[in-house]
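Trainee: got a predicted model here, sequence first, then my questions.
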Amino acid sequence: MVDVTDKTVTERSAVAETAVLMRPDTLRQIKTGGIAKGDVRAVAQIAGIMAAKKTSDWIPMCHPLALTGVDIRFSDNDRDTLYIEATVKTTGKTGVEMEALTAVSAAGLTVYDMCKALDKDMEIGPIRLLAKHGGKSGPYQRPGQSAFQEEGGNR
């Protein structure tokens, strides 16, 4: 694990996204509450938050962090794709990119788990960092817009 003892405490944030490609009927059932396991977006949101908080348990070299905020948002404006975006924040000595990436991964896997009885052909990905702020290396913004930003998010 990297020694962060001498690093400066700063406000840090990261935004990541993924997408779950599925049959249009599967997405329609998510939107209308027709999935037998329950409210897919609500459960995936909780899974993403829990995963962000436990990232250091999943990723061996990650520092355990006290997160100050985790926001999971969904956009379903396409007829066959559910977009998932996570924003993670902390005040600390190391960034939260891995927490944001883990959050969208867990949320996407939860969507798959809850809908697999209807659609085993779902695809998750790409999983990617969109932006990060704070820290010695400064801000990062992925060139171009994310699919989520283009479509506009909703819950």
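Mentor: Received the coordinates, thanks.

Trainee: contacts, neighbours, all on C-alpha from now
Mentor: OK.

Trainee: now do the strands in this protein.
Mentor: Counting by DSSP state E, the chain has strands at residues 10-21, 67-75, 81-92, 123-124, 128-133, 140-141.

Trainee: how about the ones you listed in JSON lines, adding mean neighbour count?
Mentor: Formatted as JSON lines, these follow (neighbours: other C-alpha atoms under 10 Å):
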{"stretch": "strand 10-21", "mean neighbour count": "23"}
{"stretch": "strand 67-75", "mean neighbour count": "19"}
{"stretch": "strand 81-92", "mean neighbour count": "25"}
{"stretch": "strand 123-124", "mean neighbour count": "18"}
{"stretch": "strand 128-133", "mean neighbour count": "21"}
{"stretch": "strand 140-141", "mean neighbour count": "13"}
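
Trainee: show me what contacts the residue nearest the centre of the chain?
Mentor: The residue lying closest to the centre of the chain (C-alpha atoms, centre = their mean) is residue 104, at 2.2 Å. Residues near residue 104 by C-alpha atoms under 8 Å, 6 or more residues apart in numbering: 16-18, 48, 72, 84-86, 127.

Trainee: ok, the residue lying closest to residue 76 once chain neighbours are set aside - contacts?
Mentor: When the adjacent residues along the chain are set aside, residue 76 lies closest to residue 82, with 4.7 Å between them (C-alpha to C-alpha, 6 or more residues apart in numbering). Residue 82 makes contacts with 19-22, 27, 74-76, as judged by C-alpha under 8 Å, 6+ apart.

Trainee: another one to put next to it:
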Amino acid sequence: MGEKFTHIKEGKANMVDITDKKPVHRKAVSTGSIYLSHKTLSEIKNKKVEKGDVFSVARIASILAIKKTFNLIPMCHQIEITSIDVDFSIKDTYIMATVIVKSTGKTGVEMEALTGVSIALLTIWDMVKSIEKDSKGNYPNTEINGIKVEEKIKESF
């Protein structure tokens, strides 16, 4: 056994103490996909979605979510984000979102990158849901998956 829990001690929630850690350059790259109908992908590509520019709105939502990650995930530290890049690529049956988050600090930025990808994809879904709905109001072709950390870098000054 001998398990040592860092976030729950004696029934109390605790944030990991990073006081004595040295700041380092940190970077996390996260990706995820949203599968959509060909019609929806075409409308996004041709900027014909009624709600507006899907990628611009999703990019802003992603950036805002990254900056608020510590408010969403209970044990995340509030960290100084030094750079955010959000990119989208349209494939045959899906859109791939890629988020890169950088920081100079005492703890990693993986949760921020994952949050950014998740919110970007959810925002895309929200922007195109009227196109994706079937006659019963369901989303048979719409699916978010594959959200993961592609790369994590930690480098000393």
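Mentor: Thanks, I have the structure now. Every value quoted in this text rests on a predicted model; they were computed, and no experiment measured them.

Trainee: still on that earlier bit, the residue nearest to the centre of the first structure maps to what in the second structure?
Mentor: In the second structure, the residue matched to residue 104 of the first structure (TM-score structural alignment) is residue 117.

Trainee: for stretch 18-30 of the first structure, how far is the first residue from the last?
Mentor: End-to-end span of stretch 18-30 of the first structure (C-alpha to C-alpha, to the nearest Å): 17 Å.

Trainee: hang on, I meant stretch 19-35 of the first structure
Mentor: Counting by C-alpha to C-alpha, you get 19 Å between the two ends of stretch 19-35 of the first structure.

Trainee: which bit of the second structure covers it?
Mentor: Mapping stretch 19-35 of the first structure onto the second structure (TM-score structural alignment) gives residues 33-49.

Trainee: quick one: distance of that stretch to the chain centre.
Mentor: In terms of C-alpha atoms, centre = their mean, to the nearest Å, the centre of stretch 33-49 of the second structure is found 20 Å from the chain centre.

Trainee: likewise stretch 83-90 of the first structure?
Mentor: 5 Å.

Trainee: do the same with stretch 48-67 of the second structure
Mentor: Distance of stretch 48-67 of the second structure from its chain centroid, counting by C-alpha atoms, centre = their mean, is 12 Å.

Trainee: stretch 64-78 of the second structure aligns to what range in the first structure?
Mentor: Against the first structure, stretch 64-78 of the second structure falls on residues 50-64 (TM-score structural alignment).

Trainee: the top helix by length along the second structure to strand 143-155, inter-axis angle?
Mentor: The residue-count maximum for a helix in the second structure (DSSP state H) belongs to helix 110-132. Comparing the axes of helix 110-132 of the second structure and strand 143-155 via axes from the mean of the first three to the mean of the last three C-alpha atoms, to 10 degrees yields an angle of 160 degrees.

Trainee: what's the angle between helix 110-132 of the second structure and strand 81-90?
Mentor: 30 degrees.

Trainee: if we go by neighbour counts, what in helix 110-132 of the second structure is buried?
Mentor: 110-125, 127-129, 131-132 (16 or more other C-alpha atoms under 10 Å).

Trainee: residue in the second structure paired with residue 3 of the first structure?
Mentor: Aligned by TM-score structural alignment, residue 3 of the first structure pairs with residue 17 of the second structure.

Trainee: tell me how many other residues surround that match.
Mentor: Using other C-alpha atoms under 10 Å, residue 17 of the second structure has 9 neighbouring residues.

Trainee: and it, what does it touch?
Mentor: Per C-alpha under 8 Å, 6+ apart, neighbours of residue 17 of the second structure: none.

Trainee: cool, and residue 112 of the first structure?
Mentor: By C-alpha under 8 Å, 6+ apart, the residues touching residue 112 of the first structure are 20, 120, 122.

Trainee: now render the residues you listed as a markdown table, adding distance to residue 63 of the first structure.
Mentor: As requested, the contacts of residue 112 of the first structure are arranged in a markdown table below (distance: C-alpha to C-alpha, whole Å):
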| residue | distance to residue 63 of the first structure |
| --- | --- |
| 20 | 29 |
| 120 | 35 |
| 122 | 32 |
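
Trainee: wait, which of those is closest to residue 131 of the first structure?
Mentor: Nearest to residue 131 of the first structure among the contacts of residue 112 of the first structure: residue 20, at 20.2 Å, using C-alpha to C-alpha.

Trainee: what's the separation between the closest one and residue 148 of the first structure?
Mentor: In this view, residue 20 of the first structure and residue 148 of the first structure are 12 Å apart by C-alpha to C-alpha.
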